[in-house]
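> please find the sequence and the predicted model below.
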Amino acid sequence: MEYQTLPDESDQVHYLIIDLKYVEEDVLITEINSTAGGQPNTTKSRKQIISEDVLLILTGPVSTVLIPSFYSLVIISVPINFCALLAFAWRIRPKKPAAIYMMNLACADLIFGILLPFKISYHFRGNDWVFGPFMCRVVTAAFYWNMYCSVLLIACISVDRLLGVVYPINSLSWRTPRNAIIACVTMWILSFAGSVPLVLSEQTYHITELNITTCYDVQAMDDLIWKYRIYFVTLCCALFFLPLLVTVVSYARVIWCLSRVPAGVPGRSRRRTRAVVMSVTVLVMFVLCFAPTNCLLLAHYLQFHEGMEDNQQQVANSSYVAYMVFLCLGSLNCLLDPLVYYFGSSQCRKQLSSFLRCEKIRASKSISHSPPDAGPAAEPDAQKAPE
């Protein structure tokens, strides 16, 4: 009896999976080989059997309707961040460090928004990727790259605010446009380096039973245990939890410092209010957009180990569904970042105030130059009294 593996890729098993579960089944196919004197030729193949929970995830309304609909709303961030990028690039002079950080933040959000339609199409098509393996890698990496680039840039903004408020004189030599540009380039390199493994590894898998090609949602079990587990745990700790600690400590120090300013100092209340609003906005972004995604991602990959039972894989599947939803919510940072622009940059506030004043002046001029409504004929001048 001779065993051979079928070369057809559709018959080969891809173990599961980031979260979804495949069952491996050996199928013995016996054929009579007439050229070998009627000797039986048995071929060993592997068949994909998809479980019910996986079928529900890939075809259910959460991944095919809810998630892409929410992403479609986030598309409105594209014109907002495009206008913000133009304002930071050409309207704001001179470039202060805070404006440089925010210009890079707007650029990152804009690139993410431009790539978002690929993800929307993928989910609306029933989790079927039709744009090729390379674009799947790029879009997958872009999600993580945008998230960690935003986290790192917000951490830079918080440190810049800390230096400007707590050490206003001693930090003058550090808070320069040149150093801000160096910091931004470093953050881009770190976030790109963190997403490189996703670009280099295979992200698309064809599921024969559903006749779809998934993007990132299905992975080989060996990759999950040995490669992605180490990769994502390191990524979350280095590019999320550490910047989160820096951001929280920086804004807590800023608020504490402003609270100690004597009450008679001009602008004390305004500066403290702005710092509190900025801190709350950033913390809401971390809690709503970044923290659930990274905590679930960390917990999800820590569940994988060799010899997982069926109930353990079902728990992992459920955690991945929650992760997909929170990853979707994480895209809200593209809409919340303009609040960071406004409260974090005095130049941005001045430009917006100037723009609104110009609009008011134009509106008042258009009203003053408009012809008066036609009314009754004017009364003639009073007749002179008779002499």
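Cool, the structure landed.

> going forward, measure contacts between C-alpha atoms and count neighbours the same way
Will do.

> all strands of the chain, in order?
22-33, 39-50, 204-207, 212-215 (DSSP state E).

> ranges for the helices of the stretch 151-300 of the chain?
177-200, 221-222, 229-236, 242-259, 268-285, 291-302 (DSSP state H, counting those that start in this stretch).

> Tyr144: which of those is closest?
Smallest distance to Tyr144 across those (CA to CA): 6.5 Å, for helix 177-200.

> and the closest one, what does it pack onto?
helix 97-124, helix 133-166 (3 or more CA pairs under 8 Å, 6 or more residues apart in numbering; DSSP states H and E).

> any idea how far Phe82 is from Leu110?
Computed as CA to CA, to the nearest Å, the Leu110 to Phe82 distance reads 6 Å.

> how about Val166?
Val166 sits 33 Å away from Phe82, taking CA to CA as the criterion.

> next one: Ile207
Separation of Ile207 from Phe82 (CA to CA): 38 Å.

> kindly report the same for Lys227.
37 Å.

> swap in Val261?
Taken as CA to CA, the span from Val261 to Phe82 is 38 Å.

> same question, Asn294
27 Å.

> also Leu73?
From Leu73 to Phe82 the distance is 16 Å (CA to CA).

> putting a second one here so we can go through both:
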Amino acid sequence: MTLAPSSIPFFSATVSHGAPNSTNGTSCPPYDGWEWLSSNQPVYILLIMALGIVLNVFVLMVFLFHKKPCTVAEIYLSNLAVSDLVLMCCLPFWAVNIYNDFDWPFGRFLCKAVNLGIKLNVNGSVYFIVLISIDRYMALVHPMSQGRMRRPKYAKLACVLMWGFGFILSLPTVIFREVKYLPEYSVTACFLDYQNDALQLILDGMLIISGFVIPISIILFCTVKITQSLKIQAVERFSAEKTEQRATTLILVVLLAFLICWVPFHVVTTLEVLLKAELLKGCRLWDIVDICNQLFTYLGFSNSVLNPLLYVIVGKNFRKKAREFFKQWSIRRTGTLESSSSQLSSLKTLK
């Protein structure tokens, strides 16, 4: 029997205890049109994993090994790249799981660890985007009052706090993810086992508010204010520092890409919670939400590949840093080779 992806999806996978024979906790018949999606998922996952690892490692090398220290914005972007890299390293396990018809072969520890890594990306990346938005807001809307808030050491502290907060939001994954044999599907599945439908709804509601409503509201507010400030500066022919303007252009593109990639997933997740709470009803709506949940999940994953490409395409300062990094690396490599050659020549002379 082929297990529907909606039964064991990436983030909100649960098995309803009130209706164990249904995939969505209702009396709706299971949807049988999953084969086309299941057959293409592993290939897509492995593709974005390979691209994401290469591109995000490249971004981190440019930011961390460049001769100049990172700016506040670059500190946030480098942490975003780390978050994306964590996600990319977790995806191969789910590719194997899907190829294995959702029969989890990696044991209980990796079930929790892999899903923790995925949730850390979902929860952490949105708050790194929040930090980036606030930084640009302070730089352009309140440039005279930013003071100490935009120092690199405070940016690093903020990133540490955000990693901790992202972990707290991901705790339900650590606590409730289990590996159990499901006789109705004849698989040993890795899924969220709340054992209580009311607890599930409460936790899902809290995650929607803390992981979507609040951060997206902050991001949208800052983005609107930043855009208004740029328009006013253009009308008044007021010129901020070029570096700030270039950084802001890149950040706005990154913000837009994030919203396009992740907002649909969070909207569908909200609809799924409303369906579980029976505030919305309909078998057809369940099927649509299940399919959109899968499609928009992969749209969100693609953001981890898109970010590094945006840095290269839009980020003029990043391209400059990348060129300087490669030049610096080339000089070091040439110097190492010359040193090795001179040592060999000295040894031959001694002989």
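Now that the structure is in, tell me what you want to look at. What you see is a predicted model; the values in this text were computed from it and never measured.

> TM-score for these two?
Scored by TM-score structural alignment, normalised by the length of the second structure, the superposition of the two chains gives a TM-score of 0.77; 314 aligned residues with a CA RMSD of 3.5 Å.

> I figured Ser229 of the second structure was touching Leu140, is that so?
Yes: shown here, Ser229 of the second structure and Leu140 form a contact pair, counting by CA atoms under 8 Å, at 6.7 Å.

> out of those two, which sits in the more crowded spot?
Neighbour totals were compared for Ser229 of the second structure and Leu140, and Leu140 leads with 22 against 16 (other CA atoms under 10 Å).

> which residue in the first structure lines up with that one?
When the first structure is aligned by TM-score structural alignment, the residue opposite Leu140 of the second structure is Val165.

> ok, its match - contacts?
Counting by CA atoms under 8 Å, 6 or more residues apart in numbering, Val165 of the first structure touches 254, 257-258.

> again, but for Thr249 of the second structure
The neighbourhood of Thr249 of the second structure, defined by CA under 8 Å, 6+ apart, consists of 314-315.

> quick one: the residue nearest the centre of the second structure from Leu310 of the second structure, how far?
When the second structure is reduced to its mean C-alpha position, the closest residue under CA atoms, centre = their mean turns out to be Asn121, at 4.0 Å. Noted for Asn121 of the second structure: a distance of 19 Å to Leu310 of the second structure, by CA to CA.

> same question for Pro69 of the second structure.
Taken as CA to CA, the span from Pro69 of the second structure to Leu310 of the second structure is 21 Å.

> list the contacts of the counterpart of Trp286 of the second structure in the first structure.
Aligned by TM-score structural alignment, Trp286 of the second structure pairs with Ala316 of the first structure. Contacts for Ala316 of the first structure (CA under 8 Å, 6+ apart) come out as 19, 300, 303-304.

> top of these by neighbour count?
Going by other CA under 10 Å, Asp19 tops those with 25 neighbours.

> wait, it touches Tyr320, no?
Yes: assessed by CA under 8 Å, Asp19 of the first structure is found in contact with Tyr320 at 5.8 Å.

> which residues do the two both contact?
Common neighbours of Asp19 of the first structure and Tyr320 (CA under 8 Å, 6+ apart) do not exist.

> can you count the residues close to Val321 of the first structure?
17.

> so it makes contact with Leu56?
No: contact criterion CA under 8 Å: Val321 of the first structure and Leu56 do not qualify, at 10.4 Å.

> on that earlier part again, taking the contacts of Ala316 of the first structure, tell me the two that lie furthest apart.
So, the contacts of Ala316 of the first structure by CA to CA: farthest apart are Asp19 and Gln303, at 10.1 Å.
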